[in-house]
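sequence plus the predicted model coming up.
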Amino acid sequence: MRIATGLHFLTLCVLATLGRDALAAASAPAPAPPAPPGGVVDTNPASVPTKLVPAPPSQAPAPRPAPKPVFGLTTLRILADKGLISPQEYEAAKKDLNDLAAARAESSPTITFAGWKTTLYGYVQADMMYHSTQSFPDFSSNFPVARPDTYAGQHGRFQATIRDTRIGLRIQAPPLPNLRVSGVIETDFLGPTGTVGSTISENGFYVNANLRIRHAFLKMETPIVDVMFGHYWDLFGWQPHYFPAIVQWPGLVGELFSRTIQLRLSHTFKTEPVNVEIAAAAVRPPARDSAVPEGQAGVRLVFNKWTGWHTGYLTSTALTAASIGLSGDLRYFRVPEFAEKPLGSRTATGMGFAASAYLPIVPAKKDKKDNSLSLVGEFVTGRSINDMYTGLNGGVSHAALPNPTGATPAPVYTSTVDAGLAVYDANGELRLPRWTTFLVGVEYYPPFMGGRVALFANVSRSQLHDAGSYPNPAKVRDHESFYEVGFFVDPSPAVRFGLDYAHIDDVYADGVKASNEAAQLTGFLFF
């Protein structure tokens, strides 16, 4: 009944509208005949015959600018080509997205609404990997290789996963004079899922991956200083500018790879040959009970006319200028005294230094990748910096508390600091483990391939200098080395496949050497 009534009412509305339009058409005056060139027609009936009246110049309508659309779906490149964003906005967006490993930054879909611009980016990633030991989840990073005298050290493992798939949004506010505001929120599926075989099944781990925050920050750019506040790459090591091309997931053995919450101030002094970037950041401390933020600072030289093609991880390929970066880190620890029921505390200061470089050995230009060769590397040393490496704690732990009375159970020290950062030795001295790491990578685009194929190789190493000072040397790792060769190919601008072989040597503090062979196939669909 309601449907019939609604249809009837709609019909009446249509008829009324048609009748109104017909009536308006019937009562309207007849259209004037077209004006001859150079004048307008006098439509006064008394003027017979029709006479030509000159058109006053003042009555010529001025051209009206085309209105800017309130809403639209486009790309950053189209917005720049049409002048809807300034060159500065365009370059800032490209830089942000390239630093976030967005492979198709310029052509990623961008929504415009009332001056706001939101760019959707990311990729679908699938991986298949084989390891000769049962040491790792779906990425090896700095996790220990199983000792050769164990079951896990003598048997292999094959895995397949999509957990590194990513999706992100870059949001840009309407620009103001001398102020450009933007922000990013990015997620992937590497959120905590549990330990396979104890707290989660294999099927649950690989199939029901958990979403997590990867980046979330706001940025304000001015002619004087740029401000970044939120969850982003650590300034230490000038991440991500010196990530190598790899198939194995970052961070590799001995590769700085970390993100955290920070307030960063920076400025770039620009000249035609060289840019100088300086930055300082107050960072979330590695131990919150220290009650003091961590400090990071750095300076970076960029040689604008010395360029090569560089790929960070396997997802962000861009023409990149040669650069050298120096950075430092300062962190403070306050931990409970070495007792079962502590009342006082002990303090210590950790620090680190990093030197990084990207050097095009055979330079390249924007329109040519073929036969270009580049080198990337970093050297890092410091105390209590292992949390800025993926999965690295070195196996170090606190010594057992003294138990002179032989009490059962024995007293236990409860740490308030993440594993490997600050530990007590058998003498009750608070120690900050000292690490030195390095990484060197080469990347080559062979000729006659149109830039669709690249070859790469990487070698890296981490060293714990005071490995012999910690209890349980069968778990403490003295040093670890990583070697990798591989290639990637682009069947289309939106698709990339990579394949590699890697070898890892892990030497424990008791002299036992554990090794792992790995092969990995990866595929990406970029958007």
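Looks like it arrived, so ask away. Numbering: from 1, shown residues only.

make it CA atoms for all contacts and neighbour counts henceforth
OK.

and the biggest strand by length in the chain, what does it pack onto?
When the chain is parsed with DSSP state E, its longest strand is strand 316-336. Here strand 316-336 touches helix 87-99, strand 294-312, strand 345-362, going by 3 or more Cα pairs under 8 Å, 6 or more residues apart in numbering; DSSP states H and E.

determine which stretch of those is the most buried.
The highest mean neighbour count among the helices and strands packed on strand 316-336, using mean count of other Cα atoms under 10 Å, belongs to strand 294-312: a mean of 22.

which residues of the stretch 351-500 of the chain fall in strands?
Assigned by DSSP state E, counting those that start in this stretch, the stretch 351-500 of the chain shows strands spanning 372-383, 423-424, 430-431, 434-445, 453-464, 477-492, 495-508.

structure two is appended below for comparative analysis:
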Amino acid sequence: MKLYLLSYMMCVLMFIAGTSVAQPPGRAPEFVRSPYTVTIGNPDSNWRITPYGQVELRLHHDSTRSYADSIGGAVLVHDDSLGSKRGRMQFSARGSRIGFKMEAPTYRGIRPLALVEGDFEGNQPSDVSEASFYNNATFRLRHAYIKLLSDPIDVLAGQTWGLFGHQPFFFPSSSQSLFYLPIPNAVLVRTMQVRISHAFKSKLVDVELAAAVVRPPQRDAALPEGQAGVRVRFNRIRGVPSCDAGTDGTPTDALTIGFSGLVRAFSVDEPSARPNATREATGWGASIDALVPIIPVKSVENRGNALTFTGSFVHGRGIADQTRTQAGATFPPLPGYTPNVDNGLVTYDANGNLRTIDWRTFVVTLQYYLPPTGRLFLATNYTQAQSSNVASLTDSSQAARVYKLARYFDANVFFDVTPALRVGLSYHLTVQRFVDEATARNHRWMLSAYYFF
């Protein structure tokens, strides 16, 4: 009800104050989605509010009964089960979302911004019916943050994309991930944080430095997570980012290389039905990312014949939540013991030592806009995740439910019917090798439509 009232109020404000529909500079008319910006106040002290979002419709057919509407990091059903031999058909609009950007007047050189966004993919009770799951989707918070922009430093506080992996700049381009749905083995995390950053800009090269204090993966560790990164842009060579991150049309950006890392602490109750002590461990992660225009865009007005490569390589321990590679890993079964940390990050070995689970992942993406206009474009992604120790840390009774190697491939065709309407057809293949050496596969075909506002 609150969402509907807020939407109604925004419509009234637009009617009273007027809506800005000016074309963003440097964008071709074929790709422009003019924002619904409401300006309130006199020219010297304007308040600006921009409602935005999308209506998303997805039709999926899977060869197994492994997935709900989003693939994410779900574990495939084992190849000796009934679910591996029977398919699944799903229709979903749960990815639809709405958000509001708010800009206050600049005050003493500080420009305050705020953003709040939600969608309908929230958690629902496990015993909910299929009809309720798809037709009565739960609204959830995606982003909610405040940002202060100034010449010496920018400050962000709230929930949004993690600094690790420089999200969302290097996201893959897929009908699953095009608007921030996770694909296997790729970094995608929204979390609470306080971040500071500064960009050193020139005509040839921009260098951005950032550091953040982030919500820890385990609250009982009593320490925040730390993240830091540097991103370098070479401004003379421009391509199309793999993820259309803008609400006002397809952007272009420079050849970019990013480096980022994180460190986190774990403090887990000892493996006992009545623990009297904790065991400590440290997790860490490093990410190298690149956006390389193989065939640069001719100009910001023409994306036809543009070919862009995006790549990401991640290595770390205790970071499965960053790449959604929890892989089904759990703690060894012990009657009466409940771990005080999420599964998939750490576990106990046979000697009772707390161990972080190791993962190495990579993602490569190619995206090509067909000439002459680029309204029709193709994208393909390949990802892989592999752990060197999850098998040795998995109890034999769980070997058929934990994978140690995962591969993913997709191929996508998109067409921009209008600047506000995109349709897509895609194929997705997921392969997982379990600790017991069995291999499971899922083939997904997907038809999607997106209406942006």
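Yep, it's here. Computed from a predicted model, the values in this text were never measured in an experiment.

the longest strand of the first structure vs strand 345-362, what angle?
Strand 316-336 of the first structure and strand 345-362 meet at an angle of 170 degrees, taking axes from the mean of the first three to the mean of the last three Cα atoms, to 10 degrees as the criterion.

which of the residues in strand 316-336 of the first structure are buried?
Within strand 316-336 of the first structure, the residues scored as buried using 16 or more other Cα atoms under 10 Å are 316-336.

also stretch 383-399 of the second structure?
So, applying 16+ other Cα under 10 Å, buried residues of stretch 383-399 of the second structure: 383, 384, 385, 386, 387, 390, 391, 393, 394, 395, 398, 399.

ok, for residue 473 of the first structure, nearest residue in space, not its chain neighbours?
residue 509 (4.8 Å; Cα to Cα, 6 or more residues apart in numbering).

actually residue 162 of the first structure, sorry about that
Nearest one to residue 162 of the first structure, counting by Cα to Cα, 6+ apart, is residue 126 at 4.6 Å.

one step back: got a markdown table for the strands of the stretch 351-500 of the first structure, with distance to residue 239 of the first structure too?
Output for the strands of the stretch 351-500 of the first structure, formatted as a markdown table (distance: least, Cα to Cα, whole Å):
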| stretch | distance to residue 239 of the first structure |
| --- | --- |
| strand 372-383 | 11 |
| strand 423-424 | 28 |
| strand 430-431 | 27 |
| strand 434-445 | 14 |
| strand 453-464 | 17 |
| strand 477-492 | 20 |
| strand 495-508 | 23 |
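
tell me which of these approaches residue 223 of the first structure most closely.
Residue 223 of the first structure lies closest, by Cα to Cα, to one member of the strands of the stretch 351-500 of the first structure: strand 372-383, at 30.5 Å.

what do we get in the first structure for residue 328 of the second structure?
Using TM-score structural alignment, the equivalent of residue 328 of the second structure in the first structure is residue 395.

hang on, the earlier thing: turn the helices and strands packed on strand 316-336 of the first structure into JSON lines, columns for distance to residue 4 of the first structure.
Putting those into JSON lines (distance: least, Cα to Cα, whole Å) gives the following:
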{"stretch": "helix 87-99", "distance to residue 4 of the first structure": "54"}
{"stretch": "strand 294-312", "distance to residue 4 of the first structure": "64"}
{"stretch": "strand 345-362", "distance to residue 4 of the first structure": "74"}
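
quick one on the thing from earlier: quick check: the match of residue 328 of the second structure vs residue 333 of the first structure, distance?
20 Å (Cα to Cα, to the nearest Å).

my read: the residue nearest to residue 162 of the first structure touches residue 138, true?
No: in this structure, residue 126 of the first structure is not within contact of residue 138 by Cα atoms under 8 Å, at 11.3 Å.

more neighbours, those two?
residue 138 (21 against 17; other Cα atoms under 10 Å).

residue 26 of the first structure corresponds to which position in the second structure?
Counting by TM-score structural alignment, residue 26 of the first structure has no partner.

who does the top helix by length along the first structure touch, helix- and strand-wise?
Using DSSP state H, we find that the single longest helix of the first structure is helix 2-27. Contact partners of helix 2-27 of the first structure among helices and strands, from 3+ Cα pairs under 8 Å, 6+ apart: none.

distance between it and the chain's centre?
58 Å (Cα atoms, centre = their mean, to the nearest Å).

from the chain's centre, how far out does the helix or strand following that helix sit?
The helix or strand immediately downstream of helix 2-27 of the first structure is strand 39-41, counting by DSSP states H and E. Taking Cα atoms, centre = their mean, one finds the center of strand 39-41 of the first structure at 66 Å from the center of the full chain.

next: stretch 462-479 of the first structure.
Distance of stretch 462-479 of the first structure from the chain centroid (Cα atoms, centre = their mean) equals 32 Å.

cool, stretch 18-31 of the first structure as well?
Relative to its chain's centre, stretch 18-31 of the first structure lies at 63 Å (Cα atoms, centre = their mean).

surely residue 399 of the second structure and residue 392 touch.
No: with contact defined as Cα under 8 Å, residue 399 of the second structure does not count as touching residue 392 (10.0 Å).

could you report the neighbour count for residue 202 of the first structure?
13.

what residues are up against the spatially most central residue of the second structure?
Centroid-nearest residue in the second structure, with Cα atoms, centre = their mean: residue 188, separated by 3.3 Å. The contact partners of residue 188 of the second structure, by Cα atoms under 8 Å, 6 or more residues apart in numbering, come to 161, 162, 167, 168, 180, 182, 322, 323, 324.

wait, is it part of a helix?
No: under the criterion used here (DSSP: H, G, I helix; E, B strand; the rest coil), residue 188 of the second structure is coil, not part of a helix.

what distance do you get for the aligned residue in the first structure for it to residue 308 of the first structure?
Superposed on the first structure with TM-score structural alignment, residue 188 of the second structure falls opposite residue 257. To residue 308 of the first structure, residue 257 of the first structure is 23 Å away according to Cα to Cα.

re earlier: counterpart of the residue nearest to residue 473 of the first structure over in the second structure?
Match for residue 509 of the first structure (TM-score structural alignment): residue 435.

show the contacting residues for that match.
With Cα under 8 Å, 6+ apart, residue 435 of the second structure has these contacts: 391, 394, 399, 400, 401, 402, 403, 404.

same question, residue 227 of the second structure
By Cα under 8 Å, 6+ apart, residue 227 of the second structure lies in contact with 163, 164, 211, 212, 213, 214, 260, 261, 262, 263.
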